[in-house]
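Q: everything below, folded, please.
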Amino acid sequence: MRTIYYKADERGHANHGWLDAWHSFSFAGFQNPEKIHFGALRVLNDDMIIGGRGFGMHPHDNMEIVTIPLSGDLEHADSMGNKGAIGKGEVQVMSAGTGIYHSERNKNIDRALRLLQIWVFPKLKDIQPRYDQKAFSIKGRKNQLQTIVSPLGSKDGGMGMNQDAWFSLTDLDQNKELTYTPKLSTNGVYAFVIEGEAEINGQLLGRRDALGISETDEILIKANTDSEILLIDVPMSF
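A: This is a model prediction of the structure:
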């Protein structure tokens, strides 16, 4: 088993006033040669956007983009004609493929928006761009794993992604335990503690800490406090 411990306070940080962003991997002004990616996982940004502000239309291509609101509502529009908003319990997936433009902003004027935005390198390049969003039952992840993203064509219950990757969320009560098996022997798992404190394969992790785990067929998760945890199961070679 190989592990990499990612401490929350060692992430990149940029506070632009309207945007307070933490970068788990090299992004924009944060460049760290030891934190370029974990397998096919390229970006994990932990963003706070103040009321009414956001990103204007900007381009992406050949990247799988997953957005998970933690609180507040994200308003989205794109060059494919999609327009709407998502909040906590909902997840958005885009395959940028040959190229898209999109905008993102805090729908609400009176409260902050907090979200995770995650980029994964695609399995196939230059595919037709695609968009999906879905509401998941928050009760459906209570003391169990809830698959929110899975490979296109799979029957694992998640939204489709153009990569052999699976995203799972769990809300664990204090002292509860779970075991996770990577979906493919060539995959690794990036375990990110959104809230709480947990032990993952013996490593103590606090809020926003993460552990990259590869070359193992079992991951043991124990919640020391009530905890919210995201697992990102990705190819280590791509």
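Q: contacts, neighbours, all on C-alpha from now
A: Will do.
Q: from residue 72, how far off is the nearest residue to residue 50 once chain neighbours are set aside?
A: The spatially closest residue to residue 50, leaving aside those adjacent along the chain, is residue 112, at 4.6 Å (C-alpha to C-alpha, 6 or more residues apart in numbering). The gap separating residue 112 from residue 72 is 6 Å, by C-alpha to C-alpha, to the nearest Å.
Q: for residue 93, same thing?
A: 18 Å.
Q: more neighbours, those two?
A: residue 93 (23 against 20; other C-alpha atoms under 10 Å).
Q: list the buried residues for stretch 22-42?
A: 22-27, 30, 35, 37-42 (16 or more other C-alpha atoms under 10 Å).
Q: now do that stretch: distance to the chain's middle.
A: 14 Å (C-alpha atoms, centre = their mean, to the nearest Å).
Q: can you list contacts of that stretch?
A: Here stretch 22-42 makes contact (C-alpha atoms under 8 Å, 6 or more residues apart in numbering) with 6, 8, 11-14, 43-47, 118-122, 188, 190, 212, 234-238.
Q: make a PyMOL selection of the buried ones in those residues.
A: Those of the contacts of stretch 22-42 that count as buried under 16+ other C-alpha under 10 Å are selected in PyMOL with:
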select buried, resi 6+8+11+12+13+43+44+45+46+47+118+119+120+121+122+188+190+212+234+235+236
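Q: how about this one, so we can line them up?
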Amino acid sequence: MLQKLSADKHKQPYKGYFTVTRVQPGDIIDQQFHDTAFGPLSVIDHAVMKKGLTIKMHEHVNDEILSYVYKGTSNHKDSAGLEAPIFPGKIMMMNAGSSFWHEEKVDQEDVEMLQIFVRPRVADLEPRIQFHDKEVANREWYVMVGPEDSQAPLHVRNNVYILDAHPKKGDVLDIPVYPGLVPFFYVLDGEIEIGDLQLKKKEAITDLENLLPAITAIEDTSVVLFFVDMDAVMSMSGTISGNASNR
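A: Predicted coordinates:
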């Protein structure tokens, strides 16, 4: 059965120059013992950062973090001395492991982005950072992230895949199948139809038992699709991904 997560269910822990809509993907499931993560997929922060904002150097431990900029440019700096701009088509994976420090700065136009937090399989792995250049407006599915033994360009240290697509109005996209993994579908922008439901910006859908039907773009749309091992072993010690306030 299709289960929808409406935009009005999300919290906004930060507002102002740094506004975060915190999508807790586990809220889509009616759980007796509630974990607001969806397996190891813990948090999707849909953020807007205003021009002139600096988020000062801060530490993450045991978070796997995909930074996906939809609009604008966010300037990354870390404690290893690396500096790099992140913008549409330039994606970054921070595998925080035992400790990773970074800073974000917006010098030019406002930034809209996702920061996606995944729980690693175990705590205190080696910290590392990865970058990948991809097509900006791919109308078909593009695999951005996958487990370490996958062919995905960026690796996350758990059994999770992350794809994106940017269908134009009227496009129909079939949902791929990853055997043994459960889909979680998120609308970054625009509007789609799936089954007898419509999803708008910041809304999500899943089906825990069946394959998701094809989607139809009602307007030009950007979507992110996750495939998650709901039985994966995972560390609960992440700064954000394992925080007790998110469970």
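Q: which one in structure 2 is aligned with the residue nearest to residue 50 of structure 1?
A: Alignment note: residue 112 of structure 1 maps to residue 110 in structure 2; criterion TM-score structural alignment.
Q: residue contacts, residue 79 of structure 2?
A: Residue 79 of structure 2 sits in contact with 57, 100-102, where contact means C-alpha under 8 Å, 6+ apart.
Q: thinking again about what came up before, from residue 75 of structure 2, how far out is the match of residue 112 of structure 1?
A: From residue 110 of structure 2 to residue 75 of structure 2 the distance is 12 Å (C-alpha to C-alpha).
Q: what do you get for residue 211 of structure 2?
A: Counting by C-alpha to C-alpha, the gap from residue 211 of structure 2 to residue 75 of structure 2 is 38 Å.
Q: kindly report the same for residue 120 of structure 2.
A: 25 Å.
Q: quick one on the thing from earlier: show me the buried residues of stretch 22-42 of structure 1 that map onto strands.
A: Here DSSP state E is the test, and those give 22-23, 41-42 as lying in strands.
Q: need the max-distance pair from those residues.
A: Farthest pair in those (C-alpha to C-alpha) is 22 and 41. Separation: 15.8 Å.
Q: do I have it right that the residue nearest to residue 50 of structure 1 meets residue 51?
A: Yes: with contact defined as C-alpha atoms under 8 Å, residue 112 of structure 1 counts as touching residue 51 (5.3 Å).
Q: now do the shared contacts for those two.
A: residue 106.
Q: tell me the contacts of residue 95 of structure 2?
A: Per C-alpha under 8 Å, 6+ apart, neighbours of residue 95 of structure 2: 62-65, 126-129, 156-157.
Q: quick one: the residue nearest to it when sequence neighbours are not counted from residue 145 of structure 2, how far?
A: Computed as C-alpha to C-alpha, 6+ apart, the closest residue to residue 95 of structure 2 that is not its neighbour in sequence is residue 64, at 4.6 Å. According to C-alpha to C-alpha, residue 64 of structure 2 and residue 145 of structure 2 sit 11 Å apart.
Q: if we can go back for a sec, between the buried residues of stretch 22-42 of structure 1, which sits nearest residue 88 of structure 1?
A: residue 22 (19.2 Å).
Q: what sits closest to that closest one if chain neighbours are left out?
A: residue 13 (4.6 Å).
Q: that neighbour reaches residue 21, doesn't it?
A: Yes: look at residue 13 of structure 1 against residue 21 with C-alpha under 8 Å: they come within range, at 5.8 Å.
Q: ok, and the most crowded of the contacts of residue 79 of structure 2?
A: Busiest of these [other C-alpha under 10 Å] is residue 100, holding 22 neighbours.
Q: could you find the closest non-adjacent residue to the residue most central in space within structure 2?
A: Geometric centre of structure 2, nearest residue: residue 116, 3.3 Å, by C-alpha atoms, centre = their mean. With C-alpha to C-alpha, 6+ apart as the criterion, residue 116 of structure 2 has its nearest non-adjacent residue at 4.6 Å, and that residue is residue 44.
Q: that neighbour matches what in structure 1?
A: In structure 1, residue 44 of structure 2 lands on residue 44 (TM-score structural alignment).
Q: helix or strand for its match, which one?
A: strand 41-49 (DSSP states H and E).
Q: how about stretch 65-73 of structure 2: buried residues?
A: Applying 16+ other C-alpha under 10 Å to stretch 65-73 of structure 2 flags 65-70, 72-73 as buried.
Q: actually, stretch 205-222 of structure 2.
A: So stretch 205-222 of structure 2, judged by 16+ other C-alpha under 10 Å, has buried residues 205-207, 211-212, 215-222.
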